[in-house]
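Visitor: sequence and computational prediction follow.
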Amino acid sequence: MPARTYHAPTGGLPPQTQLLTDRAVFTEAYAVIPRGCLSDIVTSQLPFWDKARFWVIARPLSGFAETFSQYIAEVMPGGGSDRPETDPRAEAALFVMEGRIRVAIAGELHEIEAGGFAFIPAGTSWSLHTAGEAPARFHWIRKAYEPVEGLGAPEPFVIPNEAEIAPNVMPDTDGAWATTRFMDHDDLRHDMHVTIVTLQPGAVIPFLETHVMEHGLYVLEGKGAYRLNRDWVEVEAGDFMWLRAFCPQACYAGGPGPFRYLLYKDVNRHPKL
């Protein structure tokens, strides 16, 4: 299988001649952040990180998203952090799009290249630095872990490349729609799942999914038309979608290549009352 490529932002600013009309939208049920919005002026720095900046593309908001935050991190050569996380409740999922990172998790060192994934349980000591002479760009998904008495906590794990996981083909699709699952979906210790959804050109999600799970979707590759609540929205590699619980959703893959996105959802827990 040829090596995958993933669209990652590099910053910059559009020229003064660019029209202001764009696809960015924020509604009561969903948000779309097109890749053109990920400019230099919307990055943040974080405590205890060196030579790094972050696009914060999701965070809990009153009356909207509830369960997670998501960043796109850009760490320059020689940069990183010995104390990346300041909240002991936060678990982390990392997905590398460009470059290489060295991640020490509970004292065990891993080097992860583009296409690699790491899960870090809440309360686990970890550090992260770039490896090599190129910037590293990766997703960092954070969630306050919800422990359940009697289940225990999940262990950390690293998957060097998504290609090592056999995709789970959706029933009755002849391979047109598949998911690459980083977490074991039968392991109820996990309260979030992160997957890569792949739709071949012309494939569809053929019904309006309407469910309790909140979503973050970052388009890694290709383009498609996404139905979000009442609207059809065109999206392409580098765009991010944020879906509130129960937001109806479906899509068409536009081609000419596969339409692929990184997907977060909260799972396996009773709703808070």
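Guide: Yep, it's here.
Visitor: rest of the way, CA atoms for contacts and neighbours
Guide: Noted.
Visitor: does F117 touch I159 like I think?
Guide: Yes: under the contact definition of Cα atoms under 8 Å, F117 touches I159, with a separation of 5.1 Å.
Visitor: those two: which is more packed in?
Guide: Between F117 and I159, F117 has the larger neighbour count (other Cα atoms under 10 Å), namely 22 against 17.
Visitor: pull the number of nearby residues for G255.
Guide: Neighbour tally, G255, other Cα under 10 Å: 15.
Visitor: show me what contacts it?
Guide: Under the criterion of Cα atoms under 8 Å, 6 or more residues apart in numbering, the neighbours of G255 are Q200, P201, G202, G222, K223, G224.
Visitor: so the first one touches Y261, yeah?
Guide: No: using Cα under 8 Å as the test, Q200 is too far from Y261 to be in contact (12.0 Å).
Visitor: the more surrounded of the two?
Guide: Between Q200 and Y261, counted using other Cα under 10 Å, the more crowded position is Y261 (27 against 20).
Visitor: host element of the more buried one?
Guide: Counting by DSSP states H and E, the secondary-structure element that holds Y261 is strand 259-266.
Visitor: picking up where we left off before, overlap in contacts, F117 and I159.
Guide: The contact lists of F117 and I159 share F182, where a contact means Cα under 8 Å, 6+ apart.
Visitor: which residue is the nearest non-sequential neighbour of L128?
Guide: Nearest residue to L128 in three dimensions, chain neighbours excluded: V103, at 4.5 Å (Cα to Cα, 6 or more residues apart in numbering).
Visitor: other SSEs contacting the helix or strand hosting that neighbour?
Guide: If you go by DSSP H and E, V103 is part of strand 100-105. Contacts of strand 100-105 with other secondary structure elements, assessed using 3 or more Cα pairs under 8 Å, 6 or more residues apart in numbering; DSSP states H and E, are made with strand 108-113, strand 126-130.
Visitor: got another, please set it beside the one above:
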Amino acid sequence: MTSYYTPPGGLPPQTALMTGRAAFTNSYAFIPKGCFSDIVTSHLPGWTGTRLWLIARPMSGFAETFSQYVMEVAPGGGSNTPDPETGAEHWLFFTGGLATLTIAGTGYEMEAGSYAYIPAATPWALHAEGSSPARFHWLRKIYEPAPGTPAPDAFVINERDIAVRWMPDTQDRWGTTRFVEPDDLRHDAHVNIVTFQPGGVIPFEETHVMEHGLYVLEGKAVYKLNQDWVEVEAGDFMWLRAYCPQACYAAGPGRFRYLLYKDVNRHAKLRGPGAFGPFR
């Protein structure tokens, strides 16, 4: 049975001992679930009955391509003008509650496990329904068009309708729920779900140009972030800049799953002298 962690909010009692694991380094940030308190929530213009935890934003010299929000929309709340940034593309992944998402005039019923991709410059709206808040992750990125490549289309799907693709030679212990084919060059980023069965590992240090946001949806593991092995569990967030080494050991007892962002399929931007003319 699939479950998705959602922040309960609130504040720890005055009698609580501060035993947090939060860390911000030159190569990664780690925000444990205990940091998702009421005091760090925010609100957005154009949204009603809504609060959010803003857990990633572009920062010079760190992760520069995306923002990520954990949204909580009360019944009856929502927005007809969710984002004034017309150049932004959007990914929504729902972890609880019910909502109607309208994309370019077409309505979709969203529930736990629902996933939506909304292209840049596409009008959309969202309104929560039911008796409990609609909860979802909202990721945003400025879309990078590519010459001769059409822009991607909007789509809505539920992860239960997509089979996990297991990595070769892993005995089905490490796999990915892919919402877009890796070679679909219309897309300049992927937001997927990674699953480890107990005992599954990333048996090498991944070191690559992609920036990452990893929100743990279920289970627990130990995750290597640069030179540190960090215990992680459902509700924790890992934010990795480019080239931060990473590895994983999912010790169990149940599955370990996280929502993963990474930027892909585009040239690296060149900002040196060659970007403005020939060397002299």
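Guide: Great, that's in hand. Because the structure is a prediction, the values reported are computed rather than measured.
Visitor: and the helices and strands packed on strand 100-105 of structure 1, which is most packed in?
Guide: Compared across these, strand 126-130 shows the largest average neighbour count, a mean of 21 (mean count of other Cα atoms under 10 Å).
Visitor: give me the mean distance between it and structure 2.
Guide: In the superposition against structure 2, strand 126-130 of structure 1 averages 0.4 Å from its aligned positions (mean Cα distance after the TM-score superposition for structure 1).
Visitor: buried ones in the longest strand seen in structure 1?
Guide: For structure 1, the strand with the greatest residue count under DSSP state E is strand 69-81. Residues S69, Q70, Y71, I72, A73, E74, V75, M76, P77, G79, G80, S81 are the ones in strand 69-81 of structure 1 that count as buried (16 or more other Cα atoms under 10 Å).
Visitor: the second one reaches I141, doesn't it?
Guide: Yes: with contacts defined as Cα under 8 Å, Q70 of structure 1 counts as touching I141 at a distance of 4.4 Å.
Visitor: now what about the longest strand of structure 1, what contacts it?
Guide: Judged by Cα under 8 Å, 6+ apart, the contacts made with strand 69-81 of structure 1 from elsewhere in the structure are 48-60, 127-143.
Visitor: specify, as a residue range, where it falls in structure 2.
Guide: Counterpart in structure 2 of strand 69-81 of structure 1, with TM-score structural alignment as the criterion, is residues 67-79.
Visitor: excluding chain neighbours, give the residue nearest to A63 of structure 2 in space.
Guide: Nearest non-adjacent residue to A63 of structure 2 (Cα to Cα, 6+ apart): R241, at 4.6 Å.
Visitor: swap that for F138 of structure 1, sorry
Guide: Once its chain neighbours are removed from consideration, F138 of structure 1 has its nearest residue in V96; the separation is 4.1 Å (Cα to Cα, 6+ apart).
Visitor: who's in contact with the one you found?
Guide: Neighbouring residues of V96 of structure 1 by Cα under 8 Å, 6+ apart: I112, E113, A114, G115, G116, F117, A136, R137, F138, H139.
Visitor: and if you look at E209 of structure 1?
Guide: Contacts for E209 of structure 1 were tallied using Cα under 8 Å, 6+ apart; they are C247, P248, Q249, A250.
Visitor: before we move on, back to that, just the ones of the contacts of strand 69-81 of structure 1 in strands?
Guide: With strands taken from DSSP E, the overlap with these comprises 50-58, 127-130, 136-143.
Visitor: part of a helix, is G34 of structure 2?
Guide: Yes: remark: G34 of structure 2 belongs to a helix, assigned using DSSP: H, G, I helix; E, B strand; the rest coil.
Visitor: tally of neighbours for the counterpart of it in structure 1?
Guide: Following TM-score structural alignment, the counterpart assigned to G34 of structure 2 within structure 1 is G36. The number of residues packed around G36 of structure 1, counting by other Cα under 10 Å, is 16.
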